[in-house]
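> Need the 3D shape of this:
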Amino acid sequence: MPGSRTGGRPPVQRTVRRPPAVRPRRDNPVLRLYIRVRRAWDRPLTAYYLILGGSLLITVLGLVMVYSASQITALQKSLPGSFFFRKQLLAAAIGAGLLFAASRMPVKLHRALAYPILAGAVFTMALVQVPGIGMAVNGNQNWISLGGSFQLQPSEFGKLALVLWGADLLARKQDKKLLAQWKHMLVPLVPVAFMLLGLIMLGGDMGTAIILTAVLFGLLWLAGAPTRLFVGVLAVAAAIGAILIKTSPNRMARLQCIGATDPGPGDACWQAVHGIYALASGGIFGSGLGASVEKWGQLPEAHTDFIFAVTGEELGLAGTLSVLALFAALGYAGIRVAGRTEDPFVRYAAGGVTTWITAQAVINIGAVLGLLPIAGVPLPLFSYGGSALLPTMFAIGLLIAFARDEPAARAALAMRHPRFGRKRGAGGFGPVRRLRRWNTMRRRASAARPSGER
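Alright, predicted model coming up:
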């Protein structure tokens, strides 16, 4: 423009430099990995895979450790070295059938089995006290001989009975909106549970009674019991437990062995101390499978109650942490199933089974570590004992059935292509149908091309 200082030249446009683009946080490889793990963790079938995979891994690893820990005990009893392993393998095979059957049963059938299982458990637990039928093992009268070397412990099935029956009872009362009244919440759940506890304590098995009490509290917690009511039942149970411990010299001796590092007078803490010795000598990666020293007669019940100590000695800290991680995954999956369902029976049953397995694992491992008194309960799915393995695997089947029954899980399973048990080609299933669909898409694409295109 005339008169302008630039002499009519256009003004020079200055280029403004922008700051370099900041990389989004999602481009961070660590964050991307976290997002992928989080998405995989939130998938509908995560609980299903955790329950199925975790339980199978615990069972298989338990079979390996039972074979390793029981050889010396079998030889000392003039039995073949694989005697206990073969019995455990047979129980695991039967348990796998029970797990598969339970995982395929509808929820209505599970509820229908609640009362028959409860009646059978009460009947067999009463038979234990009949002279000539019941037998004592390690001072506890809680076994029934089935002939030969096979025995049955009915109290193990009492846990499953209380879970199923208690879940069905609370679900029916919730449907009728009766759980708001404390009388309906306690009766008849607490009286029946105390009846089972009384039958168990007649045989002197306080460890199983503690697990059954934990299941009762878990059901009451899930039912939304008020704090005063919950504390009241807990106080009564604690008072009864204190009396039973105080009146038994054996239980008092076990209580005094918590944290012991020396066998003490009369070797009263021999088992607890040698369990610590086994864990301490394992180190990080253990002495090797089959190389345990404590199982050579130093550690009592090496293949049952203290199999976790032998695992620590042979597989080291890595092996024990792996077992703990599997139980933690199993517990998380059970809580997830109980928290995501809208069916009250599924919520109570899944919560009861999770409480049962988690509490029993904590009590067993706590006793081996010297943090809790020795209660004489096996490590679920891991220790030797068919009577404990069978109902536990059936309970795992319940969790699998509940995990498959979630709406999102059902939708995810329905979207899968059939793999087994379907007729290929006929009826439009299998690869033939996909091939026809692909050929049809090719013909449509060819028809849509211009005439000059090759």
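
> From now on I want contacts and neighbour counts done on CA atoms only, so please keep to that.
Noted.

> wait, residue 278 sits on residue 308?
No: taking Cα atoms under 8 Å as the definition, residue 278 is not a contact partner of residue 308, at 9.4 Å.

> from the middle of its chain, how far away would the longest strand along the chain be?
When the chain is scanned for its longest strand (criterion: DSSP state E), the result is strand 140-145. Chain-centre distance of strand 140-145: 26 Å, with Cα atoms, centre = their mean, to the nearest Å.

> could you pull out the strands for the protein?
Taking DSSP E as the criterion, the chain contains strands spanning 134-137, 140-145, 151-152.

> So which of those strands is nearest residue 259?
Smallest distance to residue 259 across those (Cα to Cα): 24.9 Å, for strand 140-145.

> give me every residue that touches residue 350.
For residue 350, the contacting residues are 334, 335, 337, 338, 398, 399, 402, by Cα atoms under 8 Å, 6 or more residues apart in numbering.

> Report how many residues lie close to the nearest residue to the first one once chain neighbours are set aside.
In space, and not counting its chain neighbours, residue 334 is closest to residue 354: 5.5 Å by Cα to Cα, 6 or more residues apart in numbering. Other residues within reach of residue 354, judged by other Cα atoms under 10 Å, total 25.

> same check, this time on residue 332
Other residues lying near residue 332 total 17 when counted by other Cα under 10 Å.

> how far away is it from residue 405?
In this structure, residue 332 lies at 17 Å from residue 405, with Cα to Cα, to the nearest Å as the measure.

> likewise residue 101?
When Cα to Cα is the yardstick, residue 101 and residue 405 sit 15 Å from each other.

> Neighbour count: these two, which is higher?
Neighbour totals were compared for residue 101 and residue 405, and residue 405 leads with 20 against 14 (other Cα under 10 Å).

> Can you tell me how far the more buried one is from residue 295?
Taking Cα to Cα as the measure, residue 405 and residue 295 are separated by 44 Å.

> I have a second one here; can you model it like the first so I can compare?
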Amino acid sequence: MPVLESSALTDKGESQRDAVQLGLLVVLITTAALILIGLIMVFSATAPSSIRSVDANPDQRLFSVAMRQVVSTFAGLVFGGVLAMLPPKLFNSKLAHAALGLGVVLQLAVLVQGGEGVGGNNNWLDIGPLAIQPSEFLKLAMIVWLAFMLGRLSLKEIQTPQTLGLPMVGFALAIGVVSLGGDMGTALIFALIALGMFWLAGMRAKHLIIPMIIGAFLAGLFVVARPSRLRRVGDFFGDLVNLPDIYSPTQIEFAQFAFGSGGITGVGIGAGKEKWWDLKEAHTDFIFAVIGEEIGLFGVLTVIGLFLALGWGLKEIAFNHPERYGQLLAGGAAMWLCGQAFANMLVVAGLLPVFGVPLPFISYGGSSMIATLGMVGMIAGCALSVPGVKEAWSVRGRLAQGVRTLVRRNG
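As a prediction, the model looks like this:
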């Protein structure tokens, strides 16, 4: 069982610092690469709807949806940059309670506002001309709050269920308000994040069995409570034992057609066919299928490799950061960003029932982009707070600038 414990920067402090610094570098590079891939693929996936909109209304701006993703990306970079500059101790305090409370209030506002939601999930809050998805920001708030609450407990206290009452209540409150909106997919990601953080903090596996059984039972009730969910689960098991139905394909089968058409190198960016008519949610939950069709196996493996590298970088920060808060924050970020990514990819590949979660940094969605970049910003701030990391980056930056100047002069 991986238990994250505080450690002093003594003789092995330099190796820890170097590991954190390398982890941060990998996190930033992989995040930038995933964002770039995402922007390109959002432009490609939204091309059909954009062209149809312009044909119907010539005054409509071409690629307006994709341009909103560009704006959201810049907003996310600013948000993440601000969080990176703030001292980690600011959130490793009672401010974490305020962050979780605000997230819960915004999610409750969704329920008060009412409405039919999207795809049966009431998870959007209209604020003037803007529509935000509070559950994405609640993920960030819950990770910060759990890192603060669990980081205060000793290993002995964490292994005693009685001392975990308050963290469990906070998690139950967060997942509860999301579940009330009917968004089962997002609720499952909340459960993944929280259980992973409790386990990394040192909670015994036997103490997690009962919450997992209860969670599985409640998930089953959620499935049978709505015919559309029950149909998705039925389609999943049917697809496992039957060949694709070419006359009445399911959403997953359309995704499989896209992967099959892409082959090894893909049909070319923008040249995919499934996104035009058959593949629903091509720019959001099923953008991974568009990648498979247009960039092929090469694109699929590239995206998988980038998320594996992102997970490795977060792992290096989590296991080498000297403070429990930073360790658990990085661990929670890995559970969210990488766990959700692989859940999305498994769904699109037909290896899990469809439950609708975006592919981080790649799927269209302003709230998701801003929240995930905020998470990366907080990880960067925690990594830079390790003694010697910020100074080492400054020295290397000055050295690189000196080398460039020397090259220009000699050139």
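
> And the TM-score, once the two are fitted together?
Overlay of the two chains. TM-score (TM-score structural alignment, normalised by the length of the second structure): 0.86; 379 aligned residues with a Cα RMSD of 2.6 Å.

> quick one on the thing from earlier: contacts made by the longest strand of the first structure with the rest, please.
Under the contact criterion Cα under 8 Å, 6+ apart, strand 140-145 of the first structure has outside partners 125, 127-129, 133-137, 151-155, 200, 202-205.

> show me the contacts for residue 234 of the first structure.
With Cα under 8 Å, 6+ apart as the criterion, the residues that contact residue 234 of the first structure are residue 217.

> which one in the second structure is aligned with it?
Superposed on the second structure with TM-score structural alignment, residue 234 of the first structure falls opposite residue 212.

> And for residue 103 of the first structure?
Alignment note: residue 103 of the first structure maps to residue 84 in the second structure; criterion TM-score structural alignment.

> If you map the contacts of residue 350 of the first structure onto the second structure, which are still there?
When those are mapped onto the second structure and checked using both residues aligned by TM-score structural alignment, their matches' Cα atoms under 8 Å, the preserved contacts are 334, 335, 337, 338, 399.

> Take these and keep only those in helices.
334, 335, 337, 338, 399 (DSSP state H).

> In contact with the second one, which residues?
Residues touching residue 335 of the first structure, when contacts are defined by Cα under 8 Å, 6+ apart, comprise 350, 351, 354.

> Map residue 122 of the first structure across to the second structure for me.
The pairwise alignment with the second structure assigns residue 122 of the first structure to residue 104, based on TM-score structural alignment.

> ok, so what distance separates its match from residue 151 of the second structure?
As for residue 104 of the second structure, its distance to residue 151 of the second structure is 22 Å (criterion: Cα to Cα).

> And for residue 143 of the second structure?
For residue 143 of the second structure, the distance to residue 151 of the second structure under the criterion Cα to Cα works out to 12 Å.

> Of those two, which one has the most company?
When residue 143 of the second structure and residue 151 are compared for neighbours, residue 143 comes out ahead with 27 against 23, by other Cα under 10 Å.

> Could you count how many residues lie near the residue lying closest to the more buried one once chain neighbours are set aside?
Setting aside the residues directly before and after it, residue 143 of the second structure is nearest to residue 332 in space (Cα to Cα, 6+ apart), at 5.7 Å. Residues contacting residue 332 of the second structure under the criterion other Cα under 10 Å number 31.

> where's the match of residue 122 of the first structure relative to residue 218 of the second structure, distance?
Here residue 104 of the second structure is placed at a distance of 20 Å from residue 218 of the second structure (Cα to Cα).

> In the first structure, what residue corresponds to residue 152 of the second structure?
Taking TM-score structural alignment for the superposition, residue 152 of the second structure sits opposite residue 172 in the first structure.

> no no, residue 189 of the second structure
Aligned partner of residue 189 of the second structure by TM-score structural alignment: residue 211.

> residues contacting residue 217 of the first structure?
Taking Cα under 8 Å, 6+ apart as the contact definition, residue 217 of the first structure lies against 230, 234.

> The most centrally placed residue in the first structure: what's its closest spatial neighbour, skipping adjacent residues?
Residue closest to the average C-alpha location in the first structure (Cα atoms, centre = their mean): residue 330, at 4.4 Å. Closest residue to residue 330 of the first structure apart from its sequence neighbours, by Cα to Cα, 6+ apart: residue 51 at 5.5 Å.

> Map the residue nearest to the centre of the first structure across to the second structure for me.
So, by TM-score structural alignment, residue 330 of the first structure is matched to residue 310.

> So what's the residue count around the counterpart of residue 356 of the second structure in the first structure?
The criterion is TM-score structural alignment: under it, residue 356 of the second structure has residue 376 as its aligned partner in the first structure. Residues contacting residue 376 of the first structure under the criterion other Cα under 10 Å number 18.

> which residues in the stretch 101-250 of the first structure form helices?
With DSSP state H, counting those that start in this stretch as the definition, the stretch 101-250 of the first structure shows helices at residue ranges 107-112, 114-127, 154-175, 182-186, 189-202, 206-222, 227-246, 249-256.

> what's near enough to touch residue 228 of the first structure?
The neighbours of residue 228 of the first structure, taking Cα under 8 Å, 6+ apart as the test, come to nothing; the list is empty.

> Quick check: the gap between it and residue 194 of the first structure.
Using Cα to Cα, we find residue 228 of the first structure at a distance of 19 Å from residue 194 of the first structure.

> Likewise for residue 348 of the first structure?
Look at residue 348 of the first structure and residue 194 of the first structure: by Cα to Cα, they are 19 Å apart.

> what about those two, which has more around it?
The neighbour comparison of residue 348 of the first structure against residue 194 (other Cα under 10 Å) goes to residue 348, with 27 against 16.

> That one matches what in the second structure?
Correspondence of residue 348 of the first structure to the second structure, assessed by TM-score structural alignment: residue 328.

> other SSEs contacting the lengthiest helix in the second structure?
In the second structure, with assignment by DSSP H, the single longest helix is helix 13-45. Contact partners of helix 13-45 of the second structure among helices and strands, from 3 or more Cα pairs under 8 Å, 6 or more residues apart in numbering; DSSP states H and E: helix 64-85, helix 287-294, helix 296-320, helix 366-384, helix 389-410.
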